[in-house]
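S.K.: got a predicted structure plus its sequence, pasted below:
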Amino acid sequence: MARPIAIVTGAGSGIGAAIATRLADRYDLIVTHLHDDLDLRTVLAAVEQRGATTVAVTGDLTDPLTIDALAREVERATDRLSILVSNAGAYPRTPWNTLDLDTFRKQIEINLIAHAACAQLVTPALAARGAGRIVTVSSVLTQLGRVDLAAYIAAKSGLEGLVRAMARELGSSGVTVNCVRAGSIEVPAEHAVVPDHAAMVARQLDRQCVKRRGQPEDIAAAVDFLISPDAGFITGQCLTIDGGWCMT
């Protein structure tokens, strides 16, 4: 019997890679990544070892050509498509007093509009089947705020609003739409960009109730729950996975 198909965007590293790897035991995959690079090839090898047949779409999801390429794969997968995990995003830091509107618009494109574009691609197939799951990945910073990230936080806040609106739109078609709010998740890139990594870790652990760093696998586990049959009566929700950093 053919496996159902899940799409995971931004699957070449970090949280997206962990999600793709976790789902590979049960789903064939369509994954996206910005580049055809070693990171992507490593993920593809890992998921294929778990039995998943995988198709990769590379490119920027704000580029219509990339969306067109993904749309072609969605069309081929229509009969088996069950899941969209919309994870791809970017996290540049720009102080408010130097934030130009072009940079602001780019963040809205990457962290909001690209998610909407991917969701629109899969909606007809999921609605036609009368079942399906859409899960987006947001950030606990929508609740906390942070300096130098105004555009990112505005975009992610919009994404959470979009999740609630889509849940209303798609519920009668049997499709649930939810969000995972990620806390401070340890990824390899942070070691290169944080000047004093040990001090940053100490500050973060002091903020949290659970005194360890969050891992990509923690987010993958939450996503796995939200796409499971056990979560069939959950929609329009944002599940915060942050070790108790933010309690609202």
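M.R.: Here it is on my side, so go on.

S.K.: going forward, measure contacts between C-alpha atoms and count neighbours the same way
M.R.: Noted.

S.K.: other SSEs contacting the helix or strand in which Ala167 is found?
M.R.: Applying DSSP states H and E as the criterion places Ala167 in helix 150-170. Contacts defined by 3 or more Cα pairs under 8 Å, 6 or more residues apart in numbering; DSSP states H and E place helix 150-170 against helix 101-108, helix 114-129, strand 132-139, helix 141-144, strand 175-182.

S.K.: recalculate using a threshold of 10 Å.
M.R.: If contacts are counted by 3 or more Cα pairs under 10 Å, 6 or more residues apart in numbering; DSSP states H and E, helix 150-170 sits against helix 101-108, helix 114-129, strand 132-139, helix 141-144, strand 175-182, strand 238-241.

S.K.: okay, now the one to match up with it:
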Amino acid sequence: MKETCQVCIHHCSLEPGQTGLCRARKNENGRIICSNYGQVTSLALDPIEKKPLHRYRPGSLILSVGSYGCNLRCSFCQNHEISMAGPEEAGAVSISPEDLAQKAEEYKAIGNIGAAFTYNEPLVGWEYVRDSAWLIKELGMDNVLVTNGTASREVLEELLPLIDAMNIDLKAFREETYRKLGGDLKTVKEFITRAAADCHVELTTLIVPGMIDGTEEMEEEARWIASLGKDIPLHVTRFFPRYQMADRDATETGRVYRLADTARKYLEHVFVGNC
């Protein structure tokens, strides 16, 4: 029986055995399941500043975990080897929520504060995030989510009580740009607004030459963020050639700094990345 996935804006309508656009959800015997559940492609103990989170427990370490799959199609994706991969190419190993929580606790002795769900888009496999985060909270540790914010309100509400901090990609502030990336600006703005009401939120915008690098656009974005809270941190990050944009030059550093200065007219905490 055909079923429709409700996790994100795409609402993939899937026949039995068929996989959605994200490559991480499929129709199995008439039921939509998370096919990347516990399938881990990346596991590392990172400084929390790499998420990037600069105003949530600075100086700490966090166990970062990623799987495969994503529900956007960014031509400049920095992690395309896993985000654009399916199970055959991903080279994943199986780590259960119980095993992940145990690893997080083991690393506590060397400064680990919990787990960060990151690298690919974690919300395409939100059930694994939920189950792991619940166990990690039981241990008195923290959960961090690094996401593109392209998920349903129901998924967000399910996870919010378990998440201590998020970094959300605000990839652009133009609807037409989001459409090119396979996303929807309105959905991401609603996700950010709801998350920021109950959780520590920091935002990241990658400055991509000729696509996401306009002063007026940054001005509008920063003004909107300030309407939610002037103290919400924004990371203005330099693009490097990757994936389908490997033939481009890296963003001029001066451009990144100028756009960060534009954002500082409205926001109290603006950080420059990759410069």
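M.R.: Sure thing, it's come through. These numbers were taken from a predicted model, which means no experiment stands behind them.

S.K.: give me the TM-score for this pair.
M.R.: Scored against TM-score structural alignment, normalised by the length of the first structure, the superposed chains reach a TM-score of 0.41; 161 aligned residues with a Cα RMSD of 5.5 Å.

S.K.: I'd like the helices and strands packed on helix 150-170 of the first structure as JSON lines, with mean neighbour count appended.
M.R.: JSON lines is the format used below for these (neighbours: other Cα atoms under 10 Å):
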{"stretch": "helix 101-108", "mean neighbour count": "16"}
{"stretch": "helix 114-129", "mean neighbour count": "19"}
{"stretch": "strand 132-139", "mean neighbour count": "26"}
{"stretch": "helix 141-144", "mean neighbour count": "16"}
{"stretch": "strand 175-182", "mean neighbour count": "26"}
{"stretch": "strand 238-241", "mean neighbour count": "20"}
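
S.K.: so which of the ones you listed gets nearest Ala77 of the first structure?
M.R.: Nearest of these to Ala77 of the first structure, taken as Cα to Cα: helix 114-129 at 8.9 Å.

S.K.: just checking, what packs against that closest one?
M.R.: Counting contacts by 3+ Cα pairs under 10 Å, 6+ apart, helix 114-129 of the first structure packs against helix 64-77, strand 81-86, strand 132-139, helix 150-170, strand 175-182.

S.K.: now the angle from that helix to strand 175-182?
M.R.: 150 degrees (axes from the mean of the first three to the mean of the last three Cα atoms, to 10 degrees).

S.K.: what are the boundaries of the helices in the stretch 151-275 of the second structure?
M.R.: 153-159, 175-180, 185-198, 215-228, 253-264 (DSSP state H, counting those that start in this stretch).

S.K.: residues contacting Arg264 of the second structure?
M.R.: 219, 222-223, 230, 234, 258, 270-271 (Cα atoms under 10 Å, 6 or more residues apart in numbering).

S.K.: quick check: closest non-adjacent residue to Gln39 of the second structure.
M.R.: Ser94 (4.8 Å; Cα to Cα, 6 or more residues apart in numbering).

S.K.: ok so, going back, what comes up buried for the helix holding Ala167 of the first structure?
M.R.: 150-160, 162-164, 166-167, 170 (16 or more other Cα atoms under 10 Å).

S.K.: and the nearest residue to Val272 of the second structure once chain neighbours are set aside, how many residues sit next to it?
M.R.: Of all residues not flanking Val272 of the second structure in the chain, Val236 sits nearest, at 5.0 Å (Cα to Cα, 6+ apart). Neighbourhood size, Val236 of the second structure [other Cα atoms under 10 Å]: 24.

S.K.: distance check, Val236 of the second structure against Glu202 of the second structure.
M.R.: 11 Å (Cα to Cα, to the nearest Å).

S.K.: quick one: list the elements packing against the host helix or strand of Ile30 of the first structure.
M.R.: Element membership of Ile30 of the first structure [criterion: DSSP H and E] is strand 28-33. With contacts taken as 3+ Cα pairs under 10 Å, 6+ apart, strand 28-33 of the first structure sits against strand 5-8, helix 14-23, helix 38-49, strand 54-58, helix 64-77, strand 81-86.

S.K.: out of these, indicate the one that is most buried.
M.R.: strand 5-8 (a mean of 27; mean count of other Cα atoms under 10 Å).

S.K.: sorry, back to before: need the helices of the stretch 151-275 of the second structure in CSV (columns: distance to Glu138 of the second structure).
M.R.: Output for the helices of the stretch 151-275 of the second structure, formatted as CSV (distance: least, Cα to Cα, whole Å):
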stretch, distance to Glu138 of the second structure
helix 153-159, 15
helix 175-180, 37
helix 185-198, 19
helix 215-228, 31
helix 253-264, 38
